[in-house]
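Asks: Here is a sequence with its predicted model. Questions after.
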Amino acid sequence: MKEYKVYPYRWVVLFCTLPILAMTNVFWLTFAPITSQAIKFYNVSPIYIAFLSMIYMIVYIVAALPVSYLIDKKGFKISMLIGALLTAVFGMLRGIFADNYIVVSLCQTAIALGQPFLVNSITKIAANWFPLYERATASGIATMAGYIGMIAAMLLSPRLYLSLGLPKLLMQYGYASVFCAIIFIIFSKEKPEILVDETNNIKEEFTFSKTKSLLSNNNYIRLMVCMFVLMGIFNAVMTWIEEMLRPKGISSVQAGTIGGILIIVGLVGAVILPMVSDRIKKRKPLLVWPILFAVIPFAVLTFSKSYAVILICCSAFGFFIMGIGPIAFQYGAEIAYPIPEGTSFGILMLMGQISGIIFIFLMDYLGSLAGGNMVYSLLFFTVLIFLTFLYARKFEESPLILTEAKDNFDDDVIIKLRQKLCDGGLRLLESGLVSGTWGNLSLRINNDYMLITPSGIPYKSLKPEDMVIVNINDLSYEGKLKPSGETGLHAKIYKTRREINAVIHTHSQSACTVAAARLQVPPLLDDMAQIIGPSIRVADYAIPGTKKLITNTIKALKGRNGVLLANHGAVCIGRSLNEAFTACEILEKSCKTLIETKLLEKGVPLSKFESYIMHQYFLKKYSKKSLTK
C-alpha cells in the first residue's frame, strides 16, 4: 500500500508564487485605465494602446501549448522561473525606455511571453502539493494573486501617472517585478518527497495526441466554449474599460476605481466560490448559476450612466464571473484527468485569449459605429452571457469528485440497502406487479449514486451483492453484472426529483391494459389522489431504454408519484421503498377501477381541488408517520 502525506510547506510554495503572478497582470493592464493619456503621450490611435494589453492574448495563443509541454515535462518551478525572469528583466527595460513606443511594445511582448509560463503552472502547483479536496481552494488563491495585480494596475496607474508621469510609473513597476521574482526563486520547490494522494501517480507528459483526445471529451468541449465566451468578454471589458465608461461621463480615475473594485470583489468571489465548491464537494452548481447571476448586473451596466450604479453592477459582475474562474480551471483538470493539468489549463486559457482578441476588435468596431459609445457591444455581451448559461447547464459533475463521494460510502448503509432492494425484488414478484425478469427497482444512495437491480436475472435468484451501484450523473457502474436497461430513466428521476429515494418500474395487468389504451386515469379514488396525485398521466410511447422514453416519462411524472408508459407498463416513485410500493399498488387498483367504471359506464372523479388538497396533505402530514419509514 502506497504512503501519502500532506505537507504544511505546500502553503509556502503557493504563497511564494503569488507576487510574481500578481506582477504579470500589473503589466498586462498598465495602460487600460490611462488609455486617453497614453494616446496623447505616444501620439498614437486608441487601438495602438489597446495593443499593449492585447499582445498578451496574441502571445498566449502562440505560446500556450509549447509552454504547457514544458510545464508537464519539466515541472512548474523551471517554467515559472523562465516567466519570472522575462517579467523582471523586460519590466525594467520597459521603464528605462518608456519614452519609445516601439521599445515599450517589444518589452511588453517579452513580458507577455512570460505570462503563460506563470499562469499555466497554477493547477500544476495544486496537483503537486495539495490533496484533491483542497485543489480548488489552492487554485483560487493563486488566481486571486492575478486579480490583485489587476487591482493594482487599475488603482495605481491613474494615480501614479498624475503624480509621477508615465516614464517613472513604468520604472516603479519594473522595480517591483524584480523583487517579486526574487521571492519566488528563494522559496519555491517543485514537489514534496512523498505524494499527497493517489492522483499524483499518473505520469505527466504532454503529447499532441493527448491534447487531441480532449476534443472527444464532450464535457471539456462545453467548458472550452463557456470559457471562450466568459474570458473573452472579461478580457475585452478590462482592456477598454476607460473608453467604455468615458461616454457615460466617467473620468479615468473613476474608471480605474471601478475596474479596481470590480476585481477586488471578484477576488472575494474567487476565494469564496471555490471554498464552497470544495466544502460541498460539487463543481457543477458553482460553475453554472454564477453565470446567470452575472447577466442582470451586466444588462444594467449597459444602459446606466450613474457612477454608483455602474460601480455596483461591475462589482456583482466581477464577483460571479471571476469567482468561477478557479473552479472552471480545476474542473477542467478533473474532467481531463489523467491528461496533465498544465495541458487542460493551457487550452482553456487559449480559448480566452483568442476570444479576447476577437471581442476587443469587435468592441472597437461597434463603438465606432455608435460614435464611440460601447452600448452595442455591451448589449451583445449580455445576450451572449445568458446563452452561455443555458449551454453550461449541460455540464456533468466532475468524475473525480464523484469518485471521492463514492469512497466515502458507509459500508453498513450499503449492505442494508442491498438487502432491502433484494427483498424488494421478491416483493415485486410475489405481489404480481411483474413476472419473470421484467420490471426493475432502485434506491438512492446519495445525490450522485443509486443502487439498482441487475439486468436479466430472475428475482428469486437475486442476492444482495448482485445489486449494482450506478453513478447517477454519467451512468457508469462497477462489477460484472449490468444494471437494468431502464437505468437512465431511474437516474433522471433522481436528478429531477431530489425528494425521491425509490423508483419501481412494473408491468401489472390493469396498468398495462390502461397504458395500451392510452387513457389518463382521473382521481376516482381518494387514496389515488393522496398517494399518486390528481391524475395518472400516460407518457407518450417510445422504445424502451431510449432517451425519448426518459423525456416523455419525466414530463408526464411532473407533480405525480406514478405514471403509465404507453403500450409498456408503469413507473412509481416514493420517498422510501415502502412508499413507492404503495404507489404501485394504488396505481394498479386505480387502473382496475377505471376499467370497471368504463364497463359500468359510470364513474364520478374527485374535483381537481379536492384531489390536489388530499395529495398535498399526504405529502406533508400523513405520510411522514407511515409510508416514508
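Replies: Nice, I can see it.
Asks: C-alpha from now on. contacts and neighbour counts both.
Replies: Will do.
Asks: residues in contact with the residue nearest to Glu341 when sequence neighbours are not counted?
Replies: When the adjacent residues along the chain are set aside, Glu341 lies closest to Ala333, with 5.1 Å between them (Cα to Cα, 6 or more residues apart in numbering). Residues in contact with Ala333 (Cα atoms under 8 Å, 6 or more residues apart in numbering) are Thr123, Ile339, Pro340, Glu341, Ser344, Phe345.
Asks: Buried ones in the one helix or strand Thr551 maps to, by neighbour count?
Replies: Counting by DSSP states H and E, the secondary-structure element that holds Thr551 is helix 547-557. Buried residues in helix 547-557, counting neighbours by 16 or more other Cα atoms under 10 Å, are found at Leu549, Ile550, Asn552, Thr553, Ile554, Ala556, Leu557.
Asks: State the distance from the last one to Cys572.
Replies: I take that to be Leu557. Leu557 sits 9 Å away from Cys572 when distances are taken as Cα to Cα, to the nearest Å.
Asks: Next, show the common contact partners of these two.
Replies: Val563.
Asks: take the one below as the second:
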Amino acid sequence: MDVKDPGTVVAEQAEDNNSLPGDDNNSLHGSDKNSLPGSKENLNSSSDGSEKKDLEKDSGEYKVYPMRWLMLALFVLYSTSNAFQWTQLVIITSILEKYYNISTLTVSWTSMIYMVLYIPLIFPAAWLLDKKGLRLGLLIGSFGTCLGSWIKVFSTASDMFWLTFLGQTIVAGSQIFVLGVPAQLAATWFPADQMSTATSIGVFGNQLGVALGFVIPAMVVRDQNLEENYHQIGSDLFYMFMVVAVKTSLIFLAVVFVFKDTPPTPPTRAQESRAESDESYIKSIKNLVSNKGYVLLLITYGMNVGVFYAISTLLNSLITRHFDYEGVTEDAGRIGLVIVISGMAGSMVCGIILDKTHKYKETTLAVYVLSFVGMILYAFTFRFGTIWVVYVTAALLGFFMTGYLPIGFEFAAEITYPESEGTSSGLLNASAQVFGIFCTMLGEWLFRITDDRIANCILAGVLLVGSLMTAIITPDYRRQAAILATTTDKYKEKEEA
C-alpha cells in the first residue's frame, strides 16, 4: 500500500447531517466514515448549523475548517494597518522636515522606534501569545494600533510633532503582536500542506501595509514650496491620519467580534502534541538558544531583514539626492511600492515552493544569495541618472529580499519543533530589529559623510556574510519528521487491521 505524502490533506464532503462529526471530543478519532451514520452523539452534535463541518478537509484523523481563511484574512487586515504606519512618515521626510522644522534623523526615528520597542517587548509578547493564545494578542495589538492612530489625528499643528511621535510610538509597540504571528497562526489553523502558504499570506499583510505606506502618503500629502502654503501640509496630514484612524477602528471591532483563538480540533498531529505539552516559556527560550542551527538562522535572518529596514527607511533621502524634479517624492514612494509588491510575489512563490518540496535550507540559501546580487545592482543604478532603471533593480531586490521573510519563519519552525512558532519567529524579528537599527543608523551616517555607493556596498557585504552563514546551517527538519512518523504509523495500523 502506498504511503501518502504527510503534508497531504484529502478533502471529504459529508453526504448528510447524520454523517457530520460535530462532536469536538471525538472528531480527532472518528476516522472511519462508515461508522458515523446512526450515531446518536453525532446527530445531536450536528444540530447547530454553524458547527457543520461539511466543508472540512479530513486526513482521516485531523480536520481543518473553512473559517481558517477568515482568521487569516482578519490578521492580514490588522497587520496591514499597523505596517502602513511604519513607512507613512519616512517616505515624506523632506516634507515633514520643513513643516515641523525637524531634522532627517528625527523623521527616521518614526521608523526606528518600531525596531527599538520590539526588542524588549517581544519577550512578554511571545509569552502571552504562547500561553494565552492568538486572540488576546490580536486584541491588544489592534487596540494599540487604533489608539495610536487616533492620537496622531490631533497632532497636525506645526508645533505638535511630539504628539505625532507619541502616537507613532504606541502603534510601534503594537507591532509585537504582528511580526511573530503568521507562523503561529498557520500552525494553529492550517494543515501541513498549507502552512508555508498560509505563513506567506500572513507576511503578505505586513508587506502590503509597507507598500501602501510608501505610496499613499506621497500622493495625499502634497509638497509646498512657499511657506505661506505650509498650512496645506497640515490639512493633508489630518486627512491621512483621520482615514487611517477610522479604518483601524473598524479592524479592531472585527477582531473583537469575529476572531477566534483556535479551531475546534487541531489540524495536525504536530499541533496536537504541542497543545498537550506544558513546557515552560523559559525552558523553550533555553532550547532555542542552545540550538546551533537556530542561532545561526537568528543572526542571518536579522542581517537580511535589517538591511531591508535600512533601505526602506532611507529610500526617500537616497532618491531625492540623485533626482531633482517635480514629483520626485511620489517616485520615491512608487519605488518603495515596487520593492514590496515584488516581494509579495516572491513570498507567495517561495511559500508554494516550500509546500511542494519542503526544501527549506536550499530555498533559504538561494533567496539569500540572490538578495546579495540584487543589492549590488541596486547600489550602482542611481549613477545612470534614469529613474526607470532604479525601478527595475528595486523590483529585483524586493522580490528576493522581501520574499525571504516567510521562508525564515518556516525554516525556523522546522528546525526548532516542538517549540512554539510564535516564540521562534518572535526572536527572529527581535534580531531583525537589532540589525535594522544598526544598519539604518550606519547607512544614514555614511550617506551624510561619504558616497552612497559605499554605504550600499557595505550593506551588500552584510548580505554576503549572511549567505555564507546560511550555507552552514544543518537542515534538521524536525516538524516534517514528526508529521511523517505520525502519518506512517497511521497507515501501518490500517494495513495491519
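Replies: The structure has been received and is ready for your questions. Predicted model, so just to flag it, every value in this text is computed and none were measured.
Asks: TM-score for these two?
Replies: Overlay of the two chains. TM-score (TM-score structural alignment, normalised by the length of structure 2): 0.79; 410 aligned residues with a Cα RMSD of 2.0 Å.
Asks: about what we covered before: continuing past the helix holding Thr551 of structure 1, what's the next helix or strand?
Replies: strand 562-565.
Asks: I'd like to know which elements the next helix or strand after that following strand is packed against.
Replies: Where DSSP H and E defines the elements, the next helix or strand beyond strand 562-565 of structure 1 is strand 569-574. When contacts are defined as 3 or more Cα pairs under 8 Å, 6 or more residues apart in numbering; DSSP states H and E, strand 569-574 of structure 1 packs onto strand 502-506, helix 509-517, strand 562-565, helix 577-600.
Asks: Strand 569-574 of structure 1 maps to which residues in structure 2?
Replies: With the alignment judged by TM-score structural alignment, no segment of structure 2 is matched to strand 569-574 of structure 1.
Asks: That strand: which residues count as buried?
Replies: Applying a neighbour-count criterion of 16+ other Cα under 10 Å, the buried positions in strand 569-574 of structure 1 are Gly569, Ala570, Val571, Cys572, Ile573, Gly574.
Asks: before we move on, the earlier item: list buried residues within the contacts of Ala333 of structure 1.
Replies: Listed as buried from those are Thr123, Ile339, Pro340, Glu341, Ser344, Phe345; burial here means 16+ other Cα under 10 Å.
Asks: farthest pair in the residues you listed?
Replies: Of all pairs drawn from the buried ones among the contacts of Ala333 of structure 1, the widest gap by Cα to Cα lies between Thr123 and Ile339 and measures 12.2 Å.
Asks: how about TSV for the buried residues of helix 547-557 of structure 1, with distance to Gly149 of structure 1 added?
Replies: Converted to TSV, the buried residues of helix 547-557 of structure 1 look like this (distance: Cα to Cα, whole Å):
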residue	distance to Gly149 of structure 1
Leu549	52
Ile550	49
Asn552	52
Thr553	52
Ile554	49
Ala556	53
Leu557	52
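Asks: of those, closest to Ile61 of structure 1?
Replies: Ile61 of structure 1 lies nearest to Ile550 out of the buried residues of helix 547-557 of structure 1, by Cα to Cα, at 42.3 Å.
Asks: For stretch 237-248 of structure 2, which residues meet the burial criterion?
Replies: Of the residues in stretch 237-248 of structure 2, those scored as buried under the neighbour-count criterion (16+ other Cα under 10 Å) are Leu237, Phe238, Met240, Phe241, Met242, Val244, Ala245, Thr248.
Asks: For the aligned residue in structure 1 for the fifth one, which non-adjacent residue is spatially closest?
Replies: Right, the one you point to is Met242 of structure 2. Residue correspondence, TM-score structural alignment: Met242 of structure 2 in this structure matches Met171 in structure 1. Nearest-residue entry for Met171 of structure 1: Gly95, 4.0 Å, with adjacent residues in sequence omitted and distances by Cα to Cα, 6+ apart.
Asks: Aligned counterpart of the one you found in structure 2, please.
Replies: So, by TM-score structural alignment, Gly95 of structure 1 is matched to Val153.
Asks: how about that match, what does it touch?
Replies: Taking Cα under 8 Å, 6+ apart, we find Val153 of structure 2 in contact with Phe238, Phe241, Met242, Ala245.
Asks: for Ala50 of structure 1, same thing?
Replies: Remark: with contacts taken as Cα under 8 Å, 6+ apart, Ala50 of structure 1 is in contact with Phe31, Ala32, Thr35, Thr239, Trp240.
Asks: could you measure it against Gln108 of structure 1, distance?
Replies: Ala50 of structure 1 sits 12 Å away from Gln108 of structure 1, taking Cα to Cα as the criterion.
Asks: same question, Met171 of structure 1
Replies: 13 Å.
Asks: ok so, going back, point out the ones among the contacts of Ala50 of structure 1 that are inside helices.
Replies: Using DSSP state H, Thr35, Thr239 are the members of the contacts of Ala50 of structure 1 that sit in helices.
Asks: Scan the contacts of Ala50 of structure 1 and report the most crowded one.
Replies: For the contacts of Ala50 of structure 1, neighbours were counted by other Cα atoms under 10 Å; the highest total belongs to Ala32, with 28 neighbours.
Asks: In contact with the equivalent of that residue over in structure 2: list those residues for me.
Replies: Alignment note (TM-score structural alignment): Ala32 of structure 1 maps to Val90 of structure 2. Listed by Cα under 8 Å, 6+ apart, the contact partners of Val90 of structure 2 are Val107, Ser108, Thr110, Ser111, Thr313, Leu314, Asn316.
Asks: same thing but 10 Å
Replies: Contact partners of Val90 of structure 2, counting by Cα atoms under 10 Å, 6 or more residues apart in numbering, are 96, 104-112, 213-214, 217, 312-317, 333.
Asks: repeat for Leu315 of structure 2
Replies: Val90, Ile91, Thr93, Phe214, Tyr309, Arg321, Ala332, Gly333, Ile335, Gly336.
Asks: Return the residue of structure 1 aligned against it.
Replies: Taking TM-score structural alignment as the criterion, the aligned counterpart of Leu315 of structure 2 in structure 1 is Ile241.
Asks: in what helix or strand does whatever residue of structure 2 lines up with Gly260 of structure 1 lie?
Replies: Using TM-score structural alignment as the criterion, the counterpart of Gly260 of structure 1 in structure 2 is Leu337. Here Leu337 of structure 2 is covered by helix 328-357, with elements defined by DSSP H and E.
Asks: Likewise for Asp261 of structure 2?
Replies: When secondary structure is defined by DSSP H and E, Asp261 of structure 2 falls outside every helix and strand.
Asks: This completes my enquiry, with thanks.
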